[in-house]
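Chemist: Got a predicted structure here, sequence first:
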Amino acid sequence: MKHKQLGSSSLSVSEVSFGCMSLGADRKADIKLLHQALDRGINLFDTADLYQQGENEVTVGSAFKGMREQVVIATKVGNQWRPDGSGWDWNPTKKYVLQAVEHSLQRLQTDYIDLYQLHGGTIEDPIEETIEAFELLKQQGKIRYYGISSIRPNVIREYVSRSSITSVMMQYSLLDRRPEEAVLPLLQQQQIGVLARGSLAQGMLAGKPAKAYLSYTSEAVQKAAHAVQAISGKTRSAAETAVRFALHHPAVTSAVMGLRTEEQLEEALQLGNTAPLKDTEVEALQAVLPAVTYEQHR
């Protein structure tokens, strides 16, 4: 598994990373899967305090207790569960971030988080206050780096210009090339690493039935899936080609894959060992459909 530097940080992360949101309710089996991933070269594990009302963090923390230095743990903050458990509300305030990190540290059984990410964000947020919280946590040594998980160009630009974010997690695939217009070039220029999620477009680029996606019709989606299959030929699987498309962009550091089973883990590990796409292959895929662009939050 190839490892790459995340932005301008000192974090070296696997080219394919483990999205923990997909883990189930069998903690023993989940911990076994996390250990297998680490043993095979995956070292970035992404969770959030939102997932399973914090139980996802508990699983990750239990898995890597005693081997903390071997892993890069990323988690997220900003979605506050209501006391009655009926749902959550957006809360990016400094006060809440400073409270939430303590709970995440406790659940993760660690005294520091490698990458603490704002789990969303709007242009109406108290952005300066949120940044102050992250910077304070860095000073205190409770987090090493921070980033945001967002697909909103206007929000991303604010954090790029006003903060020292290390990374941005965003959806990016052959069927969602919206980041290519302005966001990816900006992040590449500023040496901010991109963690790409959704590279299989809900599995439709890897064999699942086509349906309408963003502004694409189901027919257009099927056309893209056929192109991925054609480029793959006999040397790659469709999933490998789809993820390699996302990883081909120089701004992208790692593809975050949601993993739940050993079979999915094996596929993800194979992705990490697959040769990069050639420029001509990427160009052929890009030519299949016109790229969509962001219509909101520009």
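Modeler: Structure's in. What do you need?
Chemist: Please count neighbours and contacts with C-alpha atoms only from this point.
Modeler: Fine.
Chemist: ranges for the strands of the stretch 1-150 of the chain?
Modeler: 3-5, 12-14, 16-19, 44-46, 72-77, 79-81, 88-90, 113-118, 143-149 (DSSP state E, counting those that start in this stretch).
Chemist: How about the contacts made by Ser8?
Modeler: Contact analysis of Ser8 by C-alpha atoms under 8 Å, 6 or more residues apart in numbering lists Thr166, Gln191, Ile192, Gly193.
Chemist: Can you say which of the strands of the stretch 1-150 of the chain is nearest to His249?
Modeler: Distance to His249, taken as C-alpha to C-alpha, is lowest for strand 3-5 among the strands of the stretch 1-150 of the chain, at 13.4 Å.
Chemist: Report all helices and strands that that closest one contacts.
Modeler: Where contact means 3 or more C-alpha pairs under 8 Å, 6 or more residues apart in numbering; DSSP states H and E, strand 3-5 is packed against strand 12-14, strand 252-258.
Chemist: Any chance of JSON lines for these, columns distance to Ile143 and mean neighbour count?
Modeler: JSON lines is the format used below for the helices and strands packed on strand 3-5 (distance: least, C-alpha to C-alpha, whole Å; neighbours: other C-alpha atoms under 10 Å):
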{"stretch": "strand 12-14", "distance to Ile143": "16", "mean neighbour count": "21"}
{"stretch": "strand 252-258", "distance to Ile143": "20", "mean neighbour count": "26"}
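Chemist: Second structure follows, compare the two:
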Amino acid sequence: MKYKTLGESDLSISRISFGCMSLQKENYIENEKLLLKAFEKGINFFDTADLYDSGENEITLGKALKSIRDRVIISTKVGNQMRPDGKSWDWNPTKDYILSGVEQSMKRLQTDYIDLYQLHGGTIGDPIDETIEAFEILKQQGKIRFYGISSIRPNVITEYVKRSDIVSVMMQYSLLDRRPEQTCLALLQENNIGVLARGSLAKGILTGKPSDNYLDYNQLSISKASSSIKEFSTNWRTPAETAIQFALHHPAITSAVVGIRTEDQLNDAIGALEKPMLTEDEYSQIARSIPINYYKEHL
């Protein structure tokens, strides 16, 4: 496994991270086996959120990693407040909610600190300074080590770069979603803020899952993209490994956060770093297979 420092933090994280949202609901035994196997294979960064399965995802992760807590890096998110029905939620980036939310997350995760605490979304109309204040308080209290945001909105990301000490931004990035290249990746790289890339398989479309459209891409473009991934996966890489390597190729990307549900998916994720990496020529050919897309909102 390869590791890279996340922004200006002291967190050395695996270049493949475990996206816990994909874990099977209420299958604690199998989930624990999978999580521990991932750790044995070198993955040390595990990402969850208080929203996933109404908190059950955090509980699963906490139970599985309790015995190795000091050897793993746990990331969770806050900002989506569950309603009493447990099925819906409201956006709440306020100081009070963040300060109370961390207590509940730590309890579910069976830990007294969180390595990376992320705002789970964000809009330009949020009380951004208040949100930042909450994260800074939690740092001072030792309840979190570092904080970041999970966002695909350039205007929100720009404000946090200007006004906060975020060490990371999690965003969607793949061959079928290169929008971050428009402004965000260069901005974050210049400010030494780590990028956690999610969605590198584009919901499985890049590995052959059928789809009529994805963002602004129609079926023809999707077919060209998946065919290009497949072309460079014939001899030594699986399509999943190639798609993940494509996302990791950009120098701004610290780690690919891969949703893992099965051992086969884990092996594909790990394999992306064990197989020969894409050459510059291979990367360029894949990148040219479809036109790059751009942000049309939140600029």
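Modeler: Yes, it's here. Since the model is a prediction, treat every value here as computed from it, not as a measurement.
Chemist: TM-score of the superposition?
Modeler: The TM-score (TM-score structural alignment, normalised by the length of structure 1) is 0.98; 298 aligned residues with a C-alpha RMSD of 0.9 Å.
Chemist: thinking again about what came up before, can you list the strands of the stretch 1-150 of structure 1 in TSV and add distance to Val292 of structure 1?
Modeler: Below are the strands of the stretch 1-150 of structure 1 laid out as TSV (distance: least, C-alpha to C-alpha, whole Å):
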stretch	distance to Val292 of structure 1
strand 3-5	28
strand 12-14	29
strand 16-19	25
strand 44-46	27
strand 72-77	28
strand 79-81	28
strand 88-90	28
strand 113-118	25
strand 143-149	20
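Chemist: Val97 of structure 1 is nearest to which of those?
Modeler: Shortest distance between Val97 of structure 1 and the strands of the stretch 1-150 of structure 1, using C-alpha to C-alpha, is found for strand 72-77: 6.7 Å.
Chemist: Filter the contacts of Ser8 of structure 1 down to the ones in strands?
Modeler: Among the contacts of Ser8 of structure 1, DSSP state E puts Gly193 in strands.
Chemist: could the contacts of Ser8 of structure 1 go into a markdown table alongside distance to Thr59 of structure 1 and neighbour count?
Modeler: Formatted as a markdown table, the contacts of Ser8 of structure 1 follow (distance: C-alpha to C-alpha, whole Å; neighbours: other C-alpha atoms under 10 Å):
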| residue | distance to Thr59 of structure 1 | neighbour count |
| --- | --- | --- |
| Thr166 | 25 | 26 |
| Gln191 | 32 | 17 |
| Ile192 | 29 | 24 |
| Gly193 | 26 | 26 |
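Chemist: Determine which two of the contacts of Ser8 of structure 1 are furthest apart.
Modeler: Thr166 and Gln191 (8.0 Å).
Chemist: So for Lys223 of structure 1, which of the helices and strands packed on strand 3-5 of structure 1 sits nearest?
Modeler: Nearest of those to Lys223 of structure 1, taken as C-alpha to C-alpha: strand 252-258 at 23.2 Å.
Chemist: any chance you could map the helices in the stretch 151-299 of structure 2?
Modeler: With DSSP state H, counting those that start in this stretch as the criterion, the stretch 151-299 of structure 2 has helices at 154-163, 184-190, 219-231, 239-249, 263-274, 280-287.
Chemist: how close does the fifth one sit to structure 1?
Modeler: Spelled out, that is helix 263-274 of structure 2. Following the fit onto structure 1, the mean deviation recorded for helix 263-274 of structure 2 is 1.6 Å by mean C-alpha distance after the TM-score superposition for structure 1.
Chemist: and for that helix, what are the contacting residues?
Modeler: Residues from elsewhere that reach helix 263-274 of structure 2, judged by C-alpha under 8 Å, 6+ apart: 1-2, 16, 34, 38, 41, 237-238, 240-242, 244-245, 258, 260.
Chemist: Highest neighbour count among these?
Modeler: Within the contacts of helix 263-274 of structure 2, neighbour counts (other C-alpha atoms under 10 Å) peak at Thr242, which reaches 33 neighbours.
Chemist: quick one: what's aligned to that residue in structure 1?
Modeler: Using TM-score structural alignment, the partner of Thr242 of structure 2 in structure 1 is Thr241.
Chemist: Excluding chain neighbours, what is closest to its match?
Modeler: Spatial nearest neighbour of Thr241 of structure 1, chain neighbours left out: Ser232 (6.0 Å); criterion: C-alpha to C-alpha, 6 or more residues apart in numbering.
Chemist: Surely that neighbour is in contact with Arg244?
Modeler: No: Ser232 of structure 1 is beyond contact range of Arg244, at 10.5 Å (criterion: C-alpha atoms under 8 Å).
Chemist: about what we covered before: show me the contacts for the residue nearest to Thr241 of structure 1.
Modeler: Contacts for Ser232 of structure 1 were tallied using C-alpha under 8 Å, 6+ apart; they are Ala238, Glu240, Thr241.
Chemist: before we move on, back to that, want to throw the helices of the stretch 151-299 of structure 2 into TSV with distance to Gln172 of structure 2?
Modeler: Below are those laid out as TSV (distance: least, C-alpha to C-alpha, whole Å):
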stretch	distance to Gln172 of structure 2
helix 154-163	12
helix 184-190	11
helix 219-231	17
helix 239-249	10
helix 263-274	17
helix 280-287	16
